[in-house]
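Peer 1: Got a predicted model here, sequence first, then my questions.
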Amino acid sequence: MLHGLIAGAAMTLLAAGSLDEPYAPEQPVEPSLNASAVAVCIADAPWISYDVTLVDPDGLSTTRDVSLVFRKGVERYDLPLGALGGDDRLAGSVLCPGSAVDAQGTGAGWPGWRRVDGEWRDVGEDDLGWTRVGAHVTVEMNPAAAVAVAYPPSTPGCVPGPRLEPPSPRPDSVPTAGAAGAGLGPRALAATGIELAAPLLLGAGMLTGGLAFVTARRRPRL
């Protein structure tokens, strides 16, 4: 009987000890983003269409505000997109950095372009021009996700920049001569007239001499 009591006490101690053993707790899942973005040209304005979904099963994300962040070298530009909806998703469109539209929605300002004295001038990477080429773009809200966004190219129907007029010819310039002297200036026409008159006069003289020679050969002998 004594042996039975001792064995029972030992089993009880073993069971109690097993309850105190450490165990690995379940690790929380880090939040992530499913994001996409593409730049398109609409009515001569560069737009970015985006779609962002937060995957956060354990509620670890600390914010619901989403931004599109452009980086290039030491340059950085944050473009706010808005807050996630109740379904943890945000989708829409936003103008590219440094762009603007008029009341009709037509492009009226573009990154890297500046209006000076009534004319548009390409200022390179100034005025957010650096965002057009070579910028690294991410969607950020904690966490972040990289997206491939390139400034939209020009198409036959849409130009994501100012439509520049061809330069006007200088008043004192002389156009290139065309067929039959078309487009020639007065001096060019005068010079051409002199150059053309010389061979014409020479030809006329040769023709007259030829006729005289033929007439002389045909004159009957007396």
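Peer 2: Happy to help now that I have it.
Peer 1: okay, CA-based contacts and neighbour counts for the rest of this
Peer 2: Noted.
Peer 1: Which element, helix or strand, includes residue 214?
Peer 2: helix 186-218 (DSSP states H and E).
Peer 1: buried set for that helix?
Peer 2: The neighbour-count check on helix 186-218 (16 or more other Cα atoms under 10 Å) flags residue 188 as buried.
Peer 1: who does that helix touch, helix- and strand-wise?
Peer 2: Judged by 3 or more Cα pairs under 8 Å, 6 or more residues apart in numbering; DSSP states H and E, helix 186-218 is in contact with no other helix or strand.
Peer 1: For stretch 96-107, what is the distance to the chain centroid?
Peer 2: For stretch 96-107, the gap between its own C-alpha mean and the chain's C-alpha mean amounts to 14 Å (Cα atoms, centre = their mean, to the nearest Å).
Peer 1: which residue is nearest the middle of this protein?
Peer 2: Averaging the C-alpha coordinates of the chain gives a centre point, and the residue nearest to it by Cα atoms, centre = their mean is residue 151 (2.2 Å).
Peer 1: And for the residue nearest to that one when sequence neighbours are not counted, the neighbour number?
Peer 2: Nearest residue to residue 151 in three dimensions, chain neighbours excluded: residue 132, at 5.2 Å (Cα to Cα, 6 or more residues apart in numbering). With neighbours defined by other Cα atoms under 10 Å, the count for residue 132 comes to 18.
Peer 1: this is the comparison structure:
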Amino acid sequence: MFRKSMAAMAVAALLALGGAQAAFADDTDGVTNDHGYTPVTTDTASLVGSSAVGTCENGAPWITYNLKMSDPDKTATSHTATLTLQSGSHSQTIPLGTLNAHDELSGKVLWPGAKIVNGVPVLWPGWTTDDNGKLVPTSGNFAWTRGNVTAIIEVNPSLKLTLSYPPETSACANPPAAASVTDNAGILAVTGLSVPVIPIAIGGGIVLLAGAGLLLARRRRHS
């Protein structure tokens, strides 16, 4: 009787030990039994929805930008924005400024290679001035930016997009052609008269000369 009781107790102990081991195994199995535990995920900052576009204003090429950073978990380590243009081995970085309290920034910057003096555009990318001060095409002065280039907006996250130079049909395509000076313009500069006045004046002179000839002829006849 005593032996049977001891055997029953041993079996019960083994069953209890097995259950405890199984429970321990379940607790260490984070895949099948998380027991209410939810993993914490972090959303990284993003510039999705930001833009940079080539625009033409009063004959000058500009880059108009609109930045919006999404950073719900405050993972961004910088709020200073730059715009880098790339094409082949060429690269140019343009500082844009600092995002505001809403993580936004918008504005415009003059296209690399362009120049404005007193509000008037005097130089365009792909153009330069010769020794005589005349605008002539060149492979320098950021000529590589004309067309489509890769633009990278960088804060802490970055966004890559395509930036296009204002189209050839716009006033920013090339410098305006210099006004040609004609012979008539030269005459006007000297006389200050309009073109129709010139033939009238010539005709009047002929009439006066003819009248003087007739008067001399009459005097000779009387003599």
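Peer 2: On my side now, so go ahead. In this text, all values refer to a predicted model and were calculated from it rather than measured experimentally.
Peer 1: Mind checking the TM-score on these two?
Peer 2: Their TM-score after superposition, calculated using TM-score structural alignment, normalised by the length of the first structure, is reported as 0.62; 167 aligned residues with a Cα RMSD of 3.0 Å.
Peer 1: on that earlier part again, residue in the second structure matching the residue nearest to the centre of the first structure?
Peer 2: Across the two structures, residue 151 of the first structure finds its equivalent in residue 165 of the second structure, going by TM-score structural alignment.
Peer 1: Please report the distance of that match from residue 104 of the second structure.
Peer 2: Distance, residue 165 of the second structure to residue 104 of the second structure, using Cα to Cα, to the nearest Å: 24 Å.
Peer 1: coming back round to it: residue 110 of the second structure versus the match of residue 151 of the first structure, what's the distance?
Peer 2: With distances taken as Cα to Cα, residue 165 of the second structure is found 12 Å from residue 110 of the second structure.
Peer 1: which neighbours do the two share?
Peer 2: By the contact definition Cα atoms under 8 Å, 6 or more residues apart in numbering, residue 165 of the second structure and residue 110 are jointly contacted by residue 61.
Peer 1: got the end-to-end distance for stretch 150-160 of the first structure?
Peer 2: Terminal residues of stretch 150-160 of the first structure are spaced 12 Å apart (Cα to Cα).
Peer 1: and it, which residues are buried?
Peer 2: Buried residues in stretch 150-160 of the first structure, counting neighbours by 16+ other Cα under 10 Å, are found at 150-152, 158-160.
Peer 1: what are the ranges of the strands in the second structure?
Peer 2: Along the second structure, counting by DSSP state E, strands occupy 51-57, 60-68, 80-87, 90-98, 104-110, 115-117, 120-123, 127-129, 135-137, 148-154, 158-164.
Peer 1: ok so, going back, farthest pair in the buried residues of stretch 150-160 of the first structure?
Peer 2: Farthest pair in these (Cα to Cα) is 150 and 158. Separation: 15.9 Å.
Peer 1: Name the nearest residue to residue 115 of the first structure, ignoring sequence neighbours.
Peer 2: Nearest-residue entry for residue 115 of the first structure: residue 121, 6.1 Å, with adjacent residues in sequence omitted and distances by Cα to Cα, 6+ apart.
Peer 1: pretty sure the one you found is touching residue 111, no?
Peer 2: No - under the contact definition of Cα atoms under 8 Å, residue 121 of the first structure does not touch residue 111, with a separation of 11.1 Å.
Peer 1: For those two, indicate the residue with more neighbours.
Peer 2: residue 111 (25 against 14).
Peer 1: Confirm for me that that one is in contact with residue 100.
Peer 2: No - because the distance of 9.2 Å does not satisfy Cα under 8 Å, residue 111 of the first structure is recorded as not touching residue 100.
Peer 1: residues bridging contact with these two, i.e. touching both?
Peer 2: In the contact map built from Cα under 8 Å, 6+ apart, no residue is linked to both residue 111 of the first structure and residue 100.
Peer 1: measure residue 29 of the first structure to residue 60 of the first structure for me?
Peer 2: Using Cα to Cα, one gets 8 Å for the distance from residue 29 of the first structure to residue 60 of the first structure.
Peer 1: ditto for residue 205 of the first structure
Peer 2: Plainly put, residue 205 of the first structure is 105 Å away from residue 60 of the first structure if you go by Cα to Cα.
Peer 1: And residue 113 of the first structure, by the same measure?
Peer 2: Residue 113 of the first structure sits 42 Å away from residue 60 of the first structure, taking Cα to Cα as the criterion.
Peer 1: coming back round to it: now distance to residue 6 of the second structure too, for the strands of the second structure, in a markdown table please.
Peer 2: Listed next are the strands of the second structure as a markdown table, based on distance: least, Cα to Cα, whole Å:
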| stretch | distance to residue 6 of the second structure |
| --- | --- |
| strand 51-57 | 81 |
| strand 60-68 | 76 |
| strand 80-87 | 78 |
| strand 90-98 | 80 |
| strand 104-110 | 78 |
| strand 115-117 | 101 |
| strand 120-123 | 104 |
| strand 127-129 | 104 |
| strand 135-137 | 106 |
| strand 148-154 | 76 |
| strand 158-164 | 73 |
